[in-house]
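Asks: Below is the sequence, then the predicted model.
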Amino acid sequence: MIAPTSQLEELQSRLNDASAEEILRWAGERFGAGVAFASSFGAEDVVLIDLIAKVAPAIPIFVLDTGRLHQETYDVMERSRERYGIEFETYSPQTEEIQNLLRNRGPNSFYRSIDDRKLCCEIRKVEPLRRALSGRQAWITGLRRAQAVTRATLPKVEIDATHGGIFKLNPLADWSEEQVWAYIRANDVPYNALHDRGFPSIGCAPCTRAIAPGEDVRAGRWWWEAAEHKECGLHVKR
């Protein structure tokens, strides 16, 4: 599916000021099983899991299991399964690709260069995402404008040219970090225990660290790289 530009402009006008609940409800009604939410179980994502369960429970939720996630991430996934009764679709890297990566470049190649890190992300995250989105008409993310310099102009609805011109929905684009945590606390939403240990942004275990007071919220992701390079490839525009 390739969404026409005129349709995008209409939806941006319609959804720009819509609440997260309204966007999710609209997506469920418009696309049915043709839309899915990509969850990594960060703070924003557990908010969206809770909202989907309340207003659009038919929307599928999938997980990219890179094979190097924190145990705490699996723990909140399990608590979410128990809380909401959700069967998360799980996509893992291709076995042969991982075996080749480890054999040819070793287990920690991503520390050596940006190219090596991006290759690891390509194998563990980007290629599984392509499979997860195959046949979809739209997907949902937990991206927010305030998360990073690379996301400052993020719209609530856009066309994802990288994945065949499908719609990409960002219901929390205009939320602040304070709003995210206020929702979690008010609704007793299960969240990743690493957030209480100074991890505002959580990815793979070797590529994520706690941040110091005053550091940018994304400082703990690929901390050896400059801020403008800190995307794994899932949200890079073609």
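Replies: Nice, thanks for sending it over. Computed from a prediction, not measured in an experiment: that's the story for all the values here.

Asks: Could you use CA atoms for every contact and neighbour count after this?
Replies: OK.

Asks: residue boundaries of the strands in this structure?
Replies: 35-38, 61-64, 89-91, 138-140, 157-160, 166-169 (DSSP state E).

Asks: Give me the helices and strands touching the fourth one, please.
Replies: Yep, that's strand 138-140 we're talking about. Other elements packing on strand 138-140 under the criterion 3 or more Cα pairs under 8 Å, 6 or more residues apart in numbering; DSSP states H and E are strand 35-38, strand 166-169.

Asks: Quick check: which of the strands of the chain is nearest to residue 126?
Replies: For the strands of the chain, proximity to residue 126 was assessed by Cα to Cα; strand 61-64 is nearest, at 9.0 Å.

Asks: Using JSON lines, lay out the helices and strands packed on strand 138-140 together with mean neighbour count and distance to residue 71.
Replies: Listed next are the helices and strands packed on strand 138-140 as JSON lines, based on neighbours: other Cα atoms under 10 Å; distance: least, Cα to Cα, whole Å:
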{"stretch": "strand 35-38", "mean neighbour count": "26", "distance to residue 71": "19"}
{"stretch": "strand 166-169", "mean neighbour count": "24", "distance to residue 71": "28"}
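
Asks: Contact partners for residue 190?
Replies: Under the criterion of Cα atoms under 8 Å, 6 or more residues apart in numbering, the contact list for residue 190 reads 46, 76, 79-80, 184.

Asks: ugh, typo on my part, it should be residue 160
Replies: Contacts for residue 160 were tallied using Cα under 8 Å, 6+ apart; they are 166-168, 237.

Asks: cutoff 10 Å now
Replies: Applying Cα atoms under 10 Å, 6 or more residues apart in numbering to residue 160 gives the contacts 2-3, 138-139, 166-169, 235-238.

Asks: and the comparison structure, right after this:
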Amino acid sequence: MTTASSSPQLVGDAAGNADLSPRLQALVAGTCELLDRAVREYKDVVYSNSLGAEAMVLTDLIATHVPEIEIFTLDTGRLHEETLALLDRIERRYQRRIPVFSPDSAQIEQYVRENGINGFYLGLDERQSCCHIRKIEPFKRAIAGRKAWVTGVRREQSPERASNDSIAWDDRYDLWKVSPMLDWKEEDVWAYIKARNLPYNPLHDKGFPSIGCAPCTRAVEPGTDARSGRWWWESPESRECGLQPRRRVIPIKVESRRAAAQ
């Protein structure tokens, strides 16, 4: 598996202006075609920018080829400082303000009172409840009234994501879900970042293939499954925040363990 740690100094590399390989040209053409189709068919399309490596590719393609698609991101309140700095770099590069949606402070305060500041380590319910407050609710506000949303999921990331269709009705959010990068491999993502000299999160060079909230993300050994650094204390089948399909439904509210024990 190719990761940023095995391709150091991608930004600023002398090969940054190199032509894309035939495979990358085909992937880019297919991705842009699907994005164009989404705009033609659904008009009001938004991209939920995760600020990961795939997001750098999609941000570049959208800003360059399909600027009609609005880009937004989520600030959970627990992101790495490197992630927030990357957002600033993206806005400066593309001269485009990216709306940021944050969790409701009252819900965060209640969660912390019931579970503690790092209550997500207590169990699966507590972790998924935290993700629901910090990611799902802000995401729902961001897509409210929209016709379609774009995601950067790829088939090789997990069995659940491997079964995705490029355009499918998302009955969880009542709009169309567009997944234009399903057939991209990890090496394709980094080859594009290198060829276009794109900014990216420096944590990728420190062994973080997948980056989320700071307490829930850690570096992994080269060759390890990319998702293994997310919620590593859980079983692999539960390692989703809820934005993407998962095997277990996130509860809207759970009783804290402390309250249950009293």
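Replies: That came through fine. All of these numbers come straight from a predicted model, not from anything done at the bench.

Asks: mind putting the strands of the first structure in a markdown table, distance to residue 9 of the first structure included?
Replies: Supplementary listing: the strands of the first structure in a markdown table, determined by distance: least, Cα to Cα, whole Å:
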| stretch | distance to residue 9 of the first structure |
| --- | --- |
| strand 35-38 | 19 |
| strand 61-64 | 27 |
| strand 89-91 | 31 |
| strand 138-140 | 16 |
| strand 157-160 | 9 |
| strand 166-169 | 12 |
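
Asks: Ok, which of those comes nearest residue 112 of the first structure?
Replies: Closest among the strands of the first structure, using Cα to Cα: strand 61-64, at 23.7 Å.

Asks: mean offset of that closest one relative to the second structure (after superposition)
Replies: Once the two models are superposed, strand 61-64 of the first structure sits on average 0.7 Å from its counterpart in the second structure (mean Cα distance after the TM-score superposition for the first structure).

Asks: Would you check the span in the second structure matched by that strand?
Replies: Equivalent residues of strand 61-64 of the first structure are located at 71-74 in the second structure, counting by TM-score structural alignment.

Asks: The first structure: which residue goes with residue 91 of the second structure?
Replies: Using TM-score structural alignment to pair residues, one finds that residue 91 of the second structure aligns to residue 81 in the first structure.

Asks: related to what we said a few turns ago, residue 13 of the first structure is nearest to which of the strands of the first structure?
Replies: With respect to residue 13 of the first structure, and counting by Cα to Cα, the nearest of the strands of the first structure is strand 157-160 at 9.6 Å.

Asks: With the second structure overlaid, how far apart is that closest one on average?
Replies: Following the fit onto the second structure, the mean deviation recorded for strand 157-160 of the first structure is 0.8 Å by mean Cα distance after the TM-score superposition for the first structure.

Asks: if we can go back for a sec, columns distance to residue 58 of the first structure on top of the helices and strands packed on strand 138-140 of the first structure, output as CSV?
Replies: Written out in CSV, the entries for those read as follows (distance: least, Cα to Cα, whole Å):
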stretch, distance to residue 58 of the first structure
strand 35-38, 9
strand 166-169, 16
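
Asks: so which of those gets nearest residue 115 of the first structure?
Replies: Using Cα to Cα as the criterion, the shortest distance between residue 115 of the first structure and those is 24.5 Å, found for strand 35-38.

Asks: which residue ranges form the helices in the first structure?
Replies: Across the first structure, reading from the start of the chain, the helices by DSSP state H fall at 5-15, 20-31, 43-55, 71-84, 95-105, 114-121, 127-133, 177-186.

Asks: can you list the ones you listed in JSON lines and add distance to residue 155 of the first structure?
Replies: Below are those laid out as JSON lines (distance: least, Cα to Cα, whole Å):
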{"stretch": "helix 5-15", "distance to residue 155 of the first structure": "8"}
{"stretch": "helix 20-31", "distance to residue 155 of the first structure": "12"}
{"stretch": "helix 43-55", "distance to residue 155 of the first structure": "16"}
{"stretch": "helix 71-84", "distance to residue 155 of the first structure": "28"}
{"stretch": "helix 95-105", "distance to residue 155 of the first structure": "34"}
{"stretch": "helix 114-121", "distance to residue 155 of the first structure": "24"}
{"stretch": "helix 127-133", "distance to residue 155 of the first structure": "20"}
{"stretch": "helix 177-186", "distance to residue 155 of the first structure": "17"}
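
Asks: follow-up on the earlier one: so which of the contacts of residue 190 of the first structure is the most crowded?
Replies: Using other Cα atoms under 10 Å as the neighbour definition, those reach their maximum at residue 46, which records 23 neighbours.

Asks: Would you enumerate the residues in contact with that residue?
Replies: Residue 46 of the first structure sits next to 39-40, 52, 76-77, 80, 142, 180, 184, 189-192 when contact means Cα under 10 Å, 6+ apart.

Asks: Can you list the buried residues in stretch 233-245 of the second structure?
Replies: The neighbour-count criterion (16 or more other Cα atoms under 10 Å) identifies 239-243 as the buried residues of stretch 233-245 of the second structure.

Asks: how about those residues, which pair is most distant?
Replies: Using Cα to Cα, those reach their maximum pairwise distance at 239 and 243, which is 11.4 Å.

Asks: before we move on, back to that, closest one to residue 114 of the first structure out of the contacts of residue 46 of the first structure, please.
Replies: Of all the contacts of residue 46 of the first structure, the one sitting nearest residue 114 of the first structure is residue 40; the distance, using Cα to Cα, is 22.0 Å.

Asks: For the nearest residue to the closest one once chain neighbours are set aside, give me its contacts.
Replies: For residue 40 of the first structure, the nearest residue in space outside its immediate sequence neighbours is residue 63; the separation is 6.2 Å by Cα to Cα, 6 or more residues apart in numbering. The neighbourhood of residue 63 of the first structure, defined by Cα under 10 Å, 6+ apart, consists of 37-41, 77, 88-92, 125, 128-129, 132.

Asks: swap in residue 135 of the second structure?
Replies: Residue 135 of the second structure sits next to 73-77, 101-103, 128-129, 241-243 when contact means Cα under 10 Å, 6+ apart.

Asks: Return the residue of the first structure aligned against it.
Replies: In the first structure, the residue paired with residue 135 of the second structure according to TM-score structural alignment is residue 125.
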